[in-house]
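> Quick check, what structure comes out for this input:
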Amino acid sequence: MRDLGTGFRYLLKGQRWVARHGKQYEFGLIPGLITLVLYVAALVALAIWGEAFVSWSTPFADDWSSPWQGLFRGFLTAVLFALGLLLSVITFTAVTLLIGQPFYESLSEKVDRDVSPDGTVPVSGLPLWRELLISARDSLRIVLRAALWGVLLFALGFIPVLGQTVVPVIGVFVTGFFLTEELTAVALQRRRVELPERLTLLR
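All right, here's what the predicted structure looks like:
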């Protein structure tokens, strides 16, 4: 509970900083908007061509009689779209951070400079291209971990009762864990805290 209270106080401090720096808030929204457009486009494409993809990938059902062919392929199309939607939710922040690395690096430096007693900012000492490479590598690792959890939870969701009660709660905790890692990655990476250490720190 002590850690929860500390985290909540930092949340309030962060919100006060955002309230005093409105332009920085708008600046930080740009990567999220870019990612949102890309994800919406991908989901729309999946909705439009998902049925055709399912038909192409299930040639064994071509000779099935009605209504079984339609029911089977309709079910697979719905599952495919639901899985795409789930992966979008889980990976959205990681992809946003990857796209917005230069944006968030700049914002993180400004926050550190404002809250630092002497105005100094921790630096990694690495060239920009190396930081971007590390960020891309770590984001990919997080996306893969999140995707594996997403597929597992999606499959467990079909278990009667547990799939509709316990699994969604676990999904919230898993999503929150990865979201926290992604949101703290920029500041911790600049302090040379590697991904395994960050994951251990958040447990």
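> From now on I want contacts and neighbour counts done on CA atoms only, so please keep to that.
Noted.
> Could you identify the longest helix within this protein?
Scanning the chain for the helix with the most residues, using DSSP state H, yields helix 22-57.
> This protein: helices as residue ranges?
Going by DSSP H, the chain shows helices at 2-20, 22-57, 68-99, 101-115, 128-156, 162-190, 195-202.
> So which of those helices is the most surrounded?
The highest average neighbour count among the helices of the chain, using mean count of other CA atoms under 10 Å, belongs to helix 68-99 at a mean of 18.
> How far away from the center of its chain is that helix?
In terms of CA atoms, centre = their mean, to the nearest Å, the centre of helix 68-99 is set 14 Å apart from its chain centre.
> and if you look at stretch 120-136?
21 Å.
> And stretch 157-173, by the same measure?
That offset, for stretch 157-173, works out to 20 Å (CA atoms, centre = their mean).
> ok, residue 120 - how many residues close by?
By the criterion of other CA atoms under 10 Å, residue 120 has 12 neighbours.
> Which residue is the nearest non-sequential neighbour of it?
Using CA to CA, 6 or more residues apart in numbering and skipping the chain neighbours, the partner closest in space to residue 120 is residue 113 (5.7 Å).
> Okay, the one you found and residue 184: tell me how far apart.
17 Å (CA to CA, to the nearest Å).
> Equivalent analysis for residue 130, please.
In terms of CA to CA, residue 130 sits 19 Å off from residue 184.
> What of residue 121?
Distance from residue 121 to residue 184, by CA to CA: 16 Å.
> and what of residue 131?
Distance from residue 131 to residue 184, by CA to CA: 15 Å.
> Second chain to compare with the first, below:
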Amino acid sequence: MIREFGTGVGALLRGFRMWKSHTGLLALGLIPAFIAWALLLAALIPLVIWLGPITDWMTPFADGWTAPWQGVLRFGLGAVIVVAALALSAAVFTALTLTIGDPFYQRIWRGIERSLGEEPTGETGFWSTVGEGVRLVVLGILVALLTLLIGFVPVVGGIAASIIGILLNGRLLARELTGRAFDARGLTGYSRSGMLRAGRARVIGFGVATQLCFLVPFGAIVTMPAAVAGSTLLAHDLLRRATPGAPQSVSEPAPPPPPPGHPRA
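This next block holds a predicted model:
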């Protein structure tokens, strides 16, 4: 289980390594990622600013409590709200970025497929991307609400909410990001879900690592193109795993050919 989780984290790291060998290709994904990040930041800043009044409004029963219990309750509630908001923001960021930058991420995905010796022929389609994005946001809202409810559990609620929220949201992110490779091969939702379940620890490892990178300042912008590349590798791993006798992981993608006149040419 731990080894499989680490393999999923490794898929994202392999995606990051492609910044060196496929710099121009991955750079295409920076602009839509920045736009989505800026929009989400504009929504999160007011939440943080008004967090105090929000927690006061949600806990009128604590107005007469003595210190320090009133402060402890409202601080804990504020922390849970922030955790839930971050869990939702990861889903919204992914859906929004993939929708805004669909042509760019299509090129990244296809470039990685070709570097793995594949020639993708299927099309995911813009409206398919929008539909998957809406689905991801709806599920992200449910995860955020669950996180919020767990946060009210005394003593361990905050820690439990953070861990469960990251795990559930990580799986959602991994499912969404691997969608292009699966959809292009005509796999049904049932087949796709089966492969994701078979490699659950690997899928969660990839999704959790991606979400944690999103939480680093400006990390989401650089991570998103690498996550698209890494998710393509993860999808290939899962596809090969589902084929009897196939190797468990794909090899490192070959770098793109050098331009004419380059010393390597």
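> tell me the centre residue of structure 2?
Among the residues of structure 2, the one closest to the centroid is residue 173, at 3.6 Å (CA atoms, centre = their mean).
> In this structure it contacts residue 92, no?
No: using CA atoms under 8 Å, residue 173 of structure 2 is not in contact with residue 92, being 10.0 Å away.
> list residues touching both of these two?
With contacts defined as CA atoms under 8 Å, 6 or more residues apart in numbering, the residues shared by residue 173 of structure 2 and residue 92 are residue 136.
> Ignoring the adjacent residues along the chain, who's closest to residue 80 of structure 1?
residue 50 (7.3 Å).
> Return the residues in contact with residue 139 of structure 1.
94-95, 97-98, 182.
> residue in structure 2 matching it?
Matched across to structure 2, residue 139 of structure 1 falls on residue 133, judged by TM-score structural alignment.
> Tell me the spacing between its match and residue 4 of structure 2.
Residue 133 of structure 2 is 27 Å from residue 4 of structure 2, by CA to CA.
> now swap in residue 104 of structure 2 and tell me
For residue 104 of structure 2, the distance to residue 4 of structure 2 - CA to CA - is 30 Å.
> cool, and residue 11 of structure 2?
From residue 11 of structure 2 to residue 4 of structure 2 the distance is 11 Å (CA to CA).
> Next: residue 219 of structure 2.
From residue 219 of structure 2 to residue 4 of structure 2 the distance is 24 Å (CA to CA).
> Please apply the same query to residue 177 of structure 2.
18 Å.
> Ok, residue 54 of structure 2 next?
In terms of CA to CA, residue 54 of structure 2 sits 41 Å off from residue 4 of structure 2.
> again with residue 31 of structure 2
Counting by CA to CA, the gap from residue 31 of structure 2 to residue 4 of structure 2 is 33 Å.
> what's the burial count for the counterpart of residue 161 of structure 1 in structure 2?
When structure 2 is aligned by TM-score structural alignment, residue 161 of structure 1 is paired with residue 155. Neighbourhood size, residue 155 of structure 2 [other CA under 10 Å]: 10.
> Now residue 27 of structure 1: closest residue in space, sequence neighbours ignored.
Per CA to CA, 6+ apart, closest to residue 27 of structure 1 is residue 103, 7.5 Å.
> contacting residues for that neighbour?
Taking CA under 8 Å, 6+ apart, one finds 27-28, 31 in contact with residue 103 of structure 1.
> Same check for those residues, but in structure 2.
Counting by both residues aligned by TM-score structural alignment, their matches' CA atoms under 8 Å, the contacts of residue 103 of structure 1 that remain in contact in structure 2 are 27-28.
> Tell me the one of the contacts of residue 103 of structure 1 nearest residue 154 of structure 1?
Checking the contacts of residue 103 of structure 1 against residue 154 of structure 1 with CA to CA, the nearest one is residue 31 at 27.8 Å.
> Wait, that closest one touches residue 94, no?
No: contact criterion CA under 8 Å: residue 31 of structure 1 and residue 94 do not qualify, at 11.1 Å.
> what do those two both touch?
With CA under 8 Å, 6+ apart, residue 31 of structure 1 and residue 94 have no common neighbours.
> how long is stretch 147-164 of structure 2 from one end to the other?
End residues of stretch 147-164 of structure 2 are separated by 7 Å (CA to CA).
> Please enumerate residues in contact with that stretch?
Residues contacting stretch 147-164 of structure 2 (CA under 8 Å, 6+ apart): 76-77, 79-81, 83-84, 165.
> Distance to residue 144 of structure 2 added to the residues you listed, as JSON lines?
Shown next, in JSON lines, are the contacts of stretch 147-164 of structure 2 (distance: CA to CA, whole Å):
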{"residue": "76", "distance to residue 144 of structure 2": "16"}
{"residue": "77", "distance to residue 144 of structure 2": "14"}
{"residue": "79", "distance to residue 144 of structure 2": "13"}
{"residue": "80", "distance to residue 144 of structure 2": "10"}
{"residue": "81", "distance to residue 144 of structure 2": "9"}
{"residue": "83", "distance to residue 144 of structure 2": "8"}
{"residue": "84", "distance to residue 144 of structure 2": "5"}
{"residue": "165", "distance to residue 144 of structure 2": "7"}
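> so which of the residues you listed comes closest to residue 184 of structure 2?
Nearest to residue 184 of structure 2 among the contacts of stretch 147-164 of structure 2, with distances taken as CA to CA, is residue 165, at 29.6 Å.
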